[in-house]
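Novice: Pasted the sequence and its predicted model underneath.
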Amino acid sequence: MKYSLVLVLFAYIYAAQAKVYFEEKFNDDSWEKNWIYSKHPGKEFGKFVRTAGKFFNNEEEDKGIQTSQDARFYALSTKFEPFGTEGKDLVIQFTVKHEQNIDCGGGYLKIFDCSLEPADMHGDSPYRLMFGPDICGPGTKKVHVIINRDGKNVLINKDIRCKDDVYTHAYTLIIHPDNTYEVLIDGEKVEGGELENDWELLPPKKIKDPKAKKPEDWDDRATIPDPDDKKPEDWDKPEHIPDPEASKPDDWDDEMDGEWEPPMIDNPEYKGEWAPKQIDNPAYKGPWVHPEIDNPEYTPVPDLYAQKEICGVGLDLWQVKSGTIFDNILITDDVEYAKQAIAGLKETQEGEKKAKEAIDKAEAEKAGTSSDDKKDGADDDEDDDDDEDADHEPQVVEDHDEL
């Protein structure tokens, strides 16, 4: 009983100490007063609009801010009361909905210290953390997790795949005070580990011994040419030979056309360049491994996780095709609060899917390509195939998936 009371008391104290540093749900138009567009010269920045998009679960609750202009940079940020993360978890969480089926563009947040000037934010503005999805073509579909240390932006050395559909997804980064981290998508852990192992934030613990060299007599060849193997006497044959079946054309004029020569063909007897067969090397010692020593430049950092000052968050993006909706931005040290903040995500996603299916169906019917029409058309194609060539291409029904 006493043990249970201690746990309850601990939970109560933790809850009392846990703090939400910043939360933005874009519930009304007040966001336009709190967030500042950059006026950095030389860029044509796009605008955000508050909307739930074309398909949603609950129109009012699902409203966020959406990129509204194609082929634009976006630079929008806000500041809040500064805080440090010493001895605390840091949780960064937000939702992203690429309802435009994004082809190339960012969907991430940047976290700043108090040096941020919102009206001058741009791509080179220094930041503390960058986190979120980035998509560009089929080759880039990743979650960026970048940590700034000593003025250098360091990218995680793991490949974390992001969601690439058109529905709302939640991205969560948790950095713990024991120098570990977690990345969650839709509340499910997709990556985690130690900061020191997964970023090059510190010099390596070990380095190759600069005084060590591979011995001159070290043989790392697994196989060698057989010294007893000899090239057969009949091996050398020309690669090409005159075509024995070719004959000089009747109308060939040696004076006008020059001396006739038969065309060349591949020689069926050509065996290629001869090389002795390989045998196991009796002197093989295996691959030489360079000895390592402790790196004199390495010093462990117990508080590698710590951010001394955070007081700004921004969207600093480029998008080819606009339409991404950002919402539910949260910065806290309360892991449980962050979990509860996206408790209704599954319901939101299911509602979006139903709404999109209804829109797709209406669009298809308007274009005369309902599911029944498609089926009937497929049957007609099969009948036509009986009367036409087997390689006839059936008519392709226009895809109305993109809205």
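Specialist: Received it, and whenever you're ready, just let me know what you need.

Novice: Every contact and neighbour count from this point should use C-alpha atoms.
Specialist: Will do.

Novice: so where do the helices sit in the stretch 251-400 of the chain?
Specialist: Counting by DSSP state H, counting those that start in this stretch, the segments of the stretch 251-400 of the chain that form helices are 254-257, 335-341, 345-366, 371-387.

Novice: got another, please set it beside the one above:
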Amino acid sequence: MKWAVPLFLVSLASATVYFQEEFDTNWESRWVNSNWKTDGSQAKFRRSAGDWYVDAEKDQGLQTTEDYRFYGISSKFPGFSNQGKPLVVQFTVKMERNVDCGGGYIKILPDGFDQSTFGGDTPYLIMFGPDICGSEKKTHLIVAYKGKNYLNTKRFRCEIDSFTHQYTAIFHPDNTYEFLIDDQEVSKGKLEEHWDILPKKEIKDPSAKKPEDWVDEPTLPDPEDKKPEGWDDIPELISDPSASKPEDWEDKDGEWKAPMIPNPDYKGEWRPKMIPNPGYKGPWTAPLIPNPDYVEEPNLHAFGTYGGVGIELWQVTSGMIFDNIIITDSVEEAKAFSEKNFAYRKAGEPDAKKVYDDAEEAKRPKPAEPEEHDFEGREDL
């Protein structure tokens, strides 16, 4: 059963669900299409479960409708900060068609944003989800800090098949994060190590100089290796022994000489063999020192005051379905939401897709069978 309204600021034990959306029949009362494109290049969403599904009603989500179009839609919720608390952002996206270029991400927006003009230039606090364009296939996990957007320094994969996939980003108050696809960990670590938000804690000492006696050549010529006798007597080119003077050659043409060809015995310039350098110390690098520009940020996990969620995209191939968005401070709440709304899809969609594909195949006209002829007794053959 779908929720009648999204849950705002619902406290369950110590958990708070700031936003929850399953796109019931009243979804349009909570979402606003923007007017950021006025040239006819922007299309609208519709509520749909797609061409195939596990549950015709429960699988209804927000679907893009037209190819080669921009999209912009958003929903607001009461502003909040996750300072000192976890923040979990989770949603599902289904790419029924073979996507050659299109975004499948959502944006978490700052409190007070303008829904009517929400578009590509609207500032956001988090941009999260898959993006595909040709051979470029990745999952964005971009965060904002002091008005500047920062891409994660690691490259995250995205799922490119036609099934529903769930994307989960978790930001912890100890300034670490986790990223999951379909409840499976893809990456985790420290925010300041996986985003270049803060200056590095340590830098190379700019005053350090490589010692004059530093040996950074891993090999050296073998001093005991000697050039073989006669090495330099072998010419690089020789006269072609198979060549002969043309019969029409005349003395007035000058003295005939056979053309020169590479000498198969020529070995090139002699060089002594290389041996390991006993004094090798490895590549020299300046020692690290504390960065005077580094200042610890205890609230790096809190990107601002969140006030809405938006879907702003360009799609060459339409048909993506967004669903089951939840923003909460509880990992357990997000897991429970996943068990309710995603687990059955993950289990049932392969079979549902096969049923659909088999039905589509049955609709296709079958090639005509060749006619049978009885040639027995015909004298003209």
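Specialist: Okay, I see it. Every value quoted in this text rests on a predicted model; they were computed, and no experiment measured them.

Novice: Identify whichever of the helices of the stretch 251-400 of the first structure lies nearest to Q100 of the first structure.
Specialist: Nearest of those to Q100 of the first structure, taken as CA to CA: helix 345-366 at 12.0 Å.

Novice: Q115 of the second structure touches S34, doesn't it?
Specialist: Yes: taking contacts as CA atoms under 8 Å, Q115 of the second structure lies within contact range of S34: 6.0 Å.

Novice: Common neighbours of the two, please.
Specialist: In the contact map built from CA atoms under 8 Å, 6 or more residues apart in numbering, the residues linked to both Q115 of the second structure and S34 are I73, S74.

Novice: What's the local residue count around F113 of the second structure?
Specialist: By other CA atoms under 10 Å, 17 other residues sit near F113 of the second structure.

Novice: Need the counterpart of it in the first structure.
Specialist: Correspondence of F113 of the second structure to the first structure, assessed by TM-score structural alignment: L116.

Novice: Report the contact partners of that match.
Specialist: S125, P126, G312.

Novice: Now do the SS call for it.
Specialist: Three-state call for L116 of the first structure (DSSP: H, G, I helix; E, B strand; the rest coil): coil.

Novice: Rebuild the helices of the stretch 251-400 of the first structure as JSON lines, extending it with distance to E32 of the first structure.
Specialist: Converted to JSON lines, the helices of the stretch 251-400 of the first structure look like this (distance: least, CA to CA, whole Å):
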{"stretch": "helix 254-257", "distance to E32 of the first structure": "84"}
{"stretch": "helix 335-341", "distance to E32 of the first structure": "23"}
{"stretch": "helix 345-366", "distance to E32 of the first structure": "25"}
{"stretch": "helix 371-387", "distance to E32 of the first structure": "43"}
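
Novice: do you know which of those lies nearest P287 of the first structure?
Specialist: Proximity to P287 of the first structure (CA to CA) singles out helix 335-341 among the helices of the stretch 251-400 of the first structure, at 47.7 Å.

Novice: By how much does that closest one deviate from the second structure on average?
Specialist: On superposition with the second structure, the mean distance recorded for helix 335-341 of the first structure (mean CA distance after the TM-score superposition for the first structure) is 1.6 Å.

Novice: equivalent range in the second structure for that helix?
Specialist: The aligned range for helix 335-341 of the first structure in the second structure is 331-337, by TM-score structural alignment.

Novice: And stretch 300-318 of the first structure, by the same measure?
Specialist: Mapping stretch 300-318 of the first structure onto the second structure (TM-score structural alignment) gives residues 296-314.

Novice: go on, stretch 195-213 of the first structure?
Specialist: Using TM-score structural alignment, stretch 195-213 of the first structure corresponds to residues 191-209 of the second structure.
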